[in-house]
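Chemist: Okay, predicted coordinates and the sequence, questions at the end:
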Amino acid sequence: MGSEHPGGLSSVHVLPWILVGLLFAVYSTVSVRLHQRMLTTGYDLGIFEQAVRSYAHGSAPVSALKGPGFSLLGDHFSPILASLAPFYRLFPSPVTLLIVQAVLLSIAALPLSRWAYRSHGRVAALVTGLGYGASWGIASAVGFDFHEVCYAVPLLAFSVTALGNRRWRAAAGWALPLLLVKEDLGLTVMAIGIYIAWKGSRRLGLALAFVGVAGTLLEMLVVIPAFNPSGSYAYSGSLLGAAGSQGGTLRSLLYLPMDLLTPQTKVITLVLLLAPTGFMALRSPLMLLALPTLGWRFLSENPAYWGTSYQYSAVLMPIIFGAFVHSLSRWAPDASLQNRRTLRATMTISSAFTLLLFPGFALSQVFDPLTWETPPRAAAAHRLMEKIPDDVTVAASNRLVPQLTNRCTVTLFGSPHTPLTADWIFVDTESPMGFPISVQEEAESLGQARKHGYRTVAQDDGFLLLHRSTA
């Protein structure tokens, strides 16, 4: 299928790894530069670093940003994060999380591009690998901190590839660890099981579907509430959907189609999901695997789930590009001139959409000169941070939090979850985010802090450092 290389390696083996290396370089560059430019946040990079730091020191995944002694297992069920502990123990930095995320997201291109190469050759591998790698769902995840779903992306890529090649046991094996990534992914495991039962081994598929549903119910109804101080699953309201909150089961069912497609943001997201494949992904039954994620997102009351921002679409990208490769299989590349023309047209359309969408999302920052310039204010912030000792408690602005979480116990200044008991306060008064409190409320809170014994230690270029002695 591919030309031979020295040592007996063929292009089908080499090219996918080259794509993985290229994507890793881009992902790690963008995310690390965002952190160095102080554009990462406590919500969410700081939260995950606190959990991983706890695992690295042999304790439960506690995040002070979520509340005093709050275990992240009471927020989302993501024990797979414990696998980061050895790496973090060696390199205790938020950059470790960002690098691991870059590795995981880039490795997903391996099975997809290899499958495309074996099916349709080098061009198909390039279009698929780069299409997935430059897709806006992956770009949005890379551009926004670290998230546990980065583990799900390669697992889904390998599972979908196995499904497309009718390797049912391998598909099930790659799908099962999704239950350790996040509680809602059990529904995707269920969908993979249903697909296997439909297309291949009924017994294996039904067993996998049962495990997926049972895992999600167990995690949402038992495990997470057991770790949550409220004794409940905090996101049940969101997952029940907007229709469910409007009163009445019959009314909810009647409004269900409308809730899936309104407001217009949801339709735009659907179009943008399918556009990079030239809408060819719709021709593959593998697209059914995307329904659980699309369902809970579009039925949710949370508008953040509906659009193209954040990490929520990352898990859909390996499914969509797997469906894309699968859909191409109906045109054998050597069968006829018409088939070859159809394949070339499809590849061209897919590449055109990828190029068209690329500038609007985070990965395009690699070509932005500002990416390579560290703002002068960052130096001022680090000068003030050097005055904060290790292993103390700090209440900080959202973008300052992940600059300190590797060596201090950090809370979010103004957070309603955490009373102000920190030894230090470190805030950005020149460029406040307005989260979790407004700019005016932040100024008022600083005034109250001074009344309760906090004194100014230093201020520079809009950054303010306060300290309260506990002696």
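Modeler: Right, received. Where do you want to start?

Chemist: can we go C-alpha only for contacts and neighbour counts from here?
Modeler: OK.

Chemist: Hmm, Phe48 is touching Phe146, no?
Modeler: Yes - using Cα atoms under 8 Å, Phe48 is in contact with Phe146, at 7.3 Å.

Chemist: Can you list the residue ranges for helices in the stretch 51-200 of the chain?
Modeler: 85-90, 94-107, 109-120, 122-133, 136-142, 152-164, 168-175, 186-199 (DSSP state H, counting those that start in this stretch).

Chemist: For Leu9, find the nearest of these.
Modeler: Among the helices of the stretch 51-200 of the chain, helix 109-120 comes nearest to Leu9, with 13.4 Å by Cα to Cα.

Chemist: Residue nearest the middle of the chain, spatially speaking?
Modeler: Compute the mean C-alpha point of the chain, and by Cα atoms, centre = their mean the closest residue is Gln311, 3.7 Å away.

Chemist: where does that residue land in three-state SS?
Modeler: coil (DSSP: H, G, I helix; E, B strand; the rest coil).

Chemist: Got another one to weigh against that:
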Amino acid sequence: MNNSILSVDTLQRHGKSGEGTVAENAPETSAGISGKSLLLVSGTFFLIYLLLSARRHAANLTTGYDLGIFTQIVRSYSEFSAPYSDLKGPTYNTLGDHFHPILALLAPLYKAFPSSYTLLVCQAALVAFSIVPLMKWAHKAGGQNFAYWVGVSYGASWGIAALIFFDFHEVSFAVPLLSLSLCAAGRKNWRAAALWSLPLVLVKEDLGLTVAAIGAYVAWKGPRVTGLAVAAFGAGATALEMLVILPHFNPLGQFAYLPPETAEEVGMLAQAAGALWPPVKWLTLLMIVAPTGFLALRSPILLVALPTLAWRFTGSNPFYWGMDFHYSAVLMPIAFAAAVHTVANGVTARRLLPACVVGAVATSVTLVTHPLHEVVLPRTWSDSAYVRTSDELLGKIPDGATVAASNRLAAQLADRASVSEVCLFPRSFPPKERPEWLIYDVADTSDPECPTGKALESADPGVPGYRVVETRDGITLLRLAGDGKGSR
């Protein structure tokens, strides 16, 4: 039997109108999609993710915020200590910033392979694996061709691409957990849906609300007691993390990402309207469902995205509103699970083809704007003079040294030295002892108010207490004075 979900034979069997549902038209099979097919799609995307992220790190395009911070966290866990990050501040316990103890799972691998690349390999593997549950369910719902469409469209989706492009983030653990949980929920395997959702509370503090949303869906469509218990657990975990755990470890004694206070005269309606403005928020909403050919809009599973959208759109940080960085990665498995659910519950074969075409067009457009395609560009694989210079100057810093580095260079040192942020030195969270080395990149515009940069770019360049070792291509390496090895 032809596996095509829209084959001529299929349409003929269900009449000229082709109004049989895709679930009815899909071929009967007991084995499901083959392991080779799953390996082909997920393995290909694993290589793409890994090549792109590893090459960006090799080209010094990763940053202290965030790959450097996460490297320090995992390095701390591998040394059986609390998750400290000097890039956030001297002996800064990052459990006061975000709640992500699941990162401890990476400690054994980091112990065996102590490198920032270890984090990038694990992220690529986690995200690539998340394709598998979606493809398995898509095959059962709509056949082999639909499964391939889901796997490729999801793997190349802009939210996933943005995560891979921008360093490493803890939400890479959330992506496969959401895929497993929502696929189980869509197939009415309620116990698995609940169990796969629970670890999300260990990934990030806001994801407890997503667990609560999954629990609400389970209570609505399945066993009420189980669903309500999961919902209560998720909401309670977020409350505990935001109100107790994070403030306890935060140096200021509060949750670091509290929403801004609103003027008393601003009414509830005005606040609600503000959550949907500026228009970039509408673009984000459109592009969450567009890669699914808008199939996701027809499934209640899409409601699981509401907690994430709520905190992002009510936040004051404009980075939360758009399509950049890693913030939308957790929305991609929700949207595609909703799309598969739609097909599994009655979309007609005649209507599916236009939806798949629309989704393919949307994904093709975002491939240009979101950089998975860079893996095949020649410039990605060539080292510039800047990279060669920065590597040479970074190589002068010995392993185990204390260093304050520019954001663009910090990630290169986080796995072999004690690194802090040069633009925070000595402005805030001053270290007890001054770092032995400073390395500053004039082209790094991460912090326009950088005190070290202003000192080096002044009429009489220099940093009090330090000697310039070398300056090349806008990168200045300094060493603490008094060692007799620096020179001006």
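Modeler: All right, it came through fine. Computed from a prediction, not measured in an experiment: that's the story for all the values here.

Chemist: returning to what we had before: how about the alignment partner in the second structure of the residue nearest to the centre of the first structure: what's its closest non-neighbour residue?
Modeler: In the second structure, the residue matched to Gln311 of the first structure (TM-score structural alignment) is His326. The shortest distance from His326 of the second structure to any non-neighbouring residue, by Cα to Cα, 6 or more residues apart in numbering, is to Leu163 (4.3 Å).

Chemist: next one: Val366 of the first structure
Modeler: In space, Val366 of the first structure is closest to Val30, 6.2 Å off (Cα to Cα, 6+ apart).

Chemist: picking up where we left off before, quick one: contacts for the residue nearest to the centre of the first structure?
Modeler: Gly137, Ile138, Ser140, Ala141, Val142, Phe144, His147, Val149 (Cα atoms under 8 Å, 6 or more residues apart in numbering).

Chemist: could I get the residues you listed as a markdown table with neighbour count and distance to Ile107 of the first structure?
Modeler: Shown next, in a markdown table, are the contacts of Gln311 of the first structure (neighbours: other Cα atoms under 10 Å; distance: Cα to Cα, whole Å):
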| residue | neighbour count | distance to Ile107 of the first structure |
| --- | --- | --- |
| Gly137 | 25 | 15 |
| Ile138 | 28 | 12 |
| Ser140 | 20 | 17 |
| Ala141 | 28 | 15 |
| Val142 | 30 | 14 |
| Phe144 | 20 | 19 |
| His147 | 20 | 16 |
| Val149 | 22 | 14 |
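
Chemist: got a markdown table for those residues, with distance to Ala124 of the first structure too?
Modeler: As requested, those are arranged in a markdown table below (distance: Cα to Cα, whole Å):
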| residue | distance to Ala124 of the first structure |
| --- | --- |
| Gly137 | 20 |
| Ile138 | 20 |
| Ser140 | 24 |
| Ala141 | 25 |
| Val142 | 25 |
| Phe144 | 29 |
| His147 | 30 |
| Val149 | 27 |
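
Chemist: and which of those residues is nearest Arg383 of the first structure?
Modeler: Using Cα to Cα, these come closest to Arg383 of the first structure at Phe144, 25.5 Å.

Chemist: Just give the nearest non-adjacent residue to the counterpart of Phe146 of the second structure in the first structure, would you?
Modeler: With TM-score structural alignment as the criterion, the equivalent of Phe146 of the second structure in the first structure is Ala124. Excluding its sequence neighbours, the residue lying closest to Ala124 of the first structure (Cα to Cα, 6+ apart) is Ala116, at 5.5 Å.

Chemist: how distant is the helix or strand the residue nearest to Val366 of the first structure falls within from the center of its chain?
Modeler: Under the criterion DSSP states H and E, the helix or strand holding Val30 of the first structure is helix 11-36. Relative to the centre of its chain, helix 11-36 of the first structure is centred 16 Å away, using Cα atoms, centre = their mean, to the nearest Å.

Chemist: before we move on, what about stretch 421-438 of the second structure?
Modeler: Stretch 421-438 of the second structure sits 29 Å away from the centroid of its parent chain (Cα atoms, centre = their mean).

Chemist: Mind listing what's buried along it?
Modeler: Neighbour counts using 16 or more other Cα atoms under 10 Å place Glu421, Val422, Cys423, Leu424, Phe425, Phe429, Arg434, Pro435, Glu436, Trp437, Leu438 of stretch 421-438 of the second structure among the buried residues.

Chemist: what are the ranges of the strands in the stretch 251-400 of the first structure?
Modeler: Counting by DSSP state E, counting those that start in this stretch, the stretch 251-400 of the first structure has these strands, from start to end: 393-396.

Chemist: Confirm for me that the match of Phe146 of the second structure is in contact with Arg118.
Modeler: No - in this structure Ala124 of the first structure lies outside contact range of Arg118 using Cα under 8 Å: 9.1 Å.

Chemist: Right, I'll leave it there.
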